[in-house]
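In: pasting the structure only:
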């Protein structure tokens, strides 16, 4: 028997259904990150948010935590695939980050957090002395 749904679509749907499980009403934030021009950049999908009220970013030591909450709109729905409730994600920052200079922008449903990273210090050769 042939399935009407392409297999490539089945796995992402299963993953999406399990994102908050077994941790209750928390959903994972989908992210991408990269290093560029001496900066660590983290981008997160958070559509439909009011950044000043719904999104909270904190740094704890070498971890960056993003939390957000989207309140469910009250009206009769025939169908909904939107996630409501709390969204959270924590990532480990790379060595050399400068937490006091972190900045964040929100545009078209994408949160972008930019973390400056100090260049790694030069390596130096350590001479080994011989004792006899």
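Out: Sure, I can see it. Bear in mind that the values here come from a model prediction, so they are computed numbers and not experimental data.
In: can we go C-alpha only for contacts and neighbour counts from here?
Out: Will do.
In: Skipping adjacent residues, who's closest to the residue most central in space within the chain in space?
Out: Centroid check for the chain by C-alpha atoms, centre = their mean gives residue 31 as the closest residue, at 4.1 Å. In this structure, residue 31 finds its nearest non-sequential neighbour in residue 44, 4.3 Å apart by C-alpha to C-alpha, 6 or more residues apart in numbering.
In: here's the one I want to compare it with:
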């Protein structure tokens, strides 16, 4: 069985190396969009950022992380979300062929526009999704204005 397991692992090794290289290239290419994303032990939560008429919303997938293990901080116009996904001890009686679920500490940072009302930022955590609402200042909300044609 050992030889077979080594064969399976060797089949996936080129793909794992390719995956790491693609991640590295994307990190370099998009470095200016965020202000810094730090990963250790292979865990970096995925994020969706979208805008509504009233706010900018950040949704981050953080399954398996307890609410108390997350920290959100706004300082000098930079919103930083950090946390830790605890390592699950793998049972020695199991013969793992592939382990993709990451763990460890992470930190994601995003520049917050001046149009955001910093005093009204709200965060909610439900079913492994962290949702942060960044409300816009009243003067920054878009209003449609009808323009008459002469």
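Out: Done, it's in. Everything numeric here is computed off the predicted structure, so don't read it as measured data.
In: What residue in structure 2 is paired with the residue nearest to the centre of structure 1?
Out: Per TM-score structural alignment, the equivalent position to residue 31 of structure 1 in structure 2 is residue 47.
In: can you check residue 88 of structure 1 too?
Out: When structure 2 is aligned by TM-score structural alignment, residue 88 of structure 1 is paired with residue 107.
In: And residue 66 of structure 1, by the same measure?
Out: Residue 66 of structure 1 maps onto residue 81 in structure 2 when the alignment is built from TM-score structural alignment.
In: Tell me which residues touch that match, please.
Out: 70, 71, 72, 73, 107, 108, 109 (C-alpha atoms under 8 Å, 6 or more residues apart in numbering).
In: on that earlier part again, doesn't residue 42 make contact with the residue nearest to the centre of structure 1?
Out: Yes. Residue 31 of structure 1 lies in contact with residue 42 (C-alpha atoms under 8 Å); the separation is 6.9 Å.
In: Now do the match of residue 88 of structure 1 against residue 4 of structure 2, distance only.
Out: Look at residue 107 of structure 2 and residue 4 of structure 2: by C-alpha to C-alpha, to the nearest Å, they are 38 Å apart.
In: Compare the two (neighbour count), which wins?
Out: Set residue 107 of structure 2 next to residue 4 and count neighbours by other C-alpha atoms under 10 Å: residue 107 wins out with 20 against 10.
In: That one contacts residue 37, doesn't it?
Out: Yes. Look at residue 107 of structure 2 against residue 37 with C-alpha under 8 Å: they come within range, at 5.6 Å.
In: Pull up the overlap in contacts between those two.
Out: Shared contacts of residue 107 of structure 2 and residue 37 (C-alpha under 8 Å, 6+ apart): residue 44.
In: Where do the strands of structure 2 begin and end?
Out: 36-39, 47-51, 55-61, 70-75, 78-85, 104-111, 122-126, 129-135 (DSSP state E).
In: Compare the third one with structure 1 and give me the mean distance after superposition.
Out: For strand 55-61 of structure 2, the mean distance to aligned residues of structure 1 following superposition is 0.7 Å (mean C-alpha distance after the TM-score superposition for structure 1).
In: What lies in contact with that strand?
Out: Strand 55-61 of structure 2 has contacts (C-alpha under 8 Å, 6+ apart) with 45-51, 116, 128-136.
In: do the same with the shortest one
Out: By C-alpha under 8 Å, 6+ apart, the surrounding residues in contact with strand 36-39 of structure 2 are 44, 104, 105, 106, 107, 108, 109, 110.
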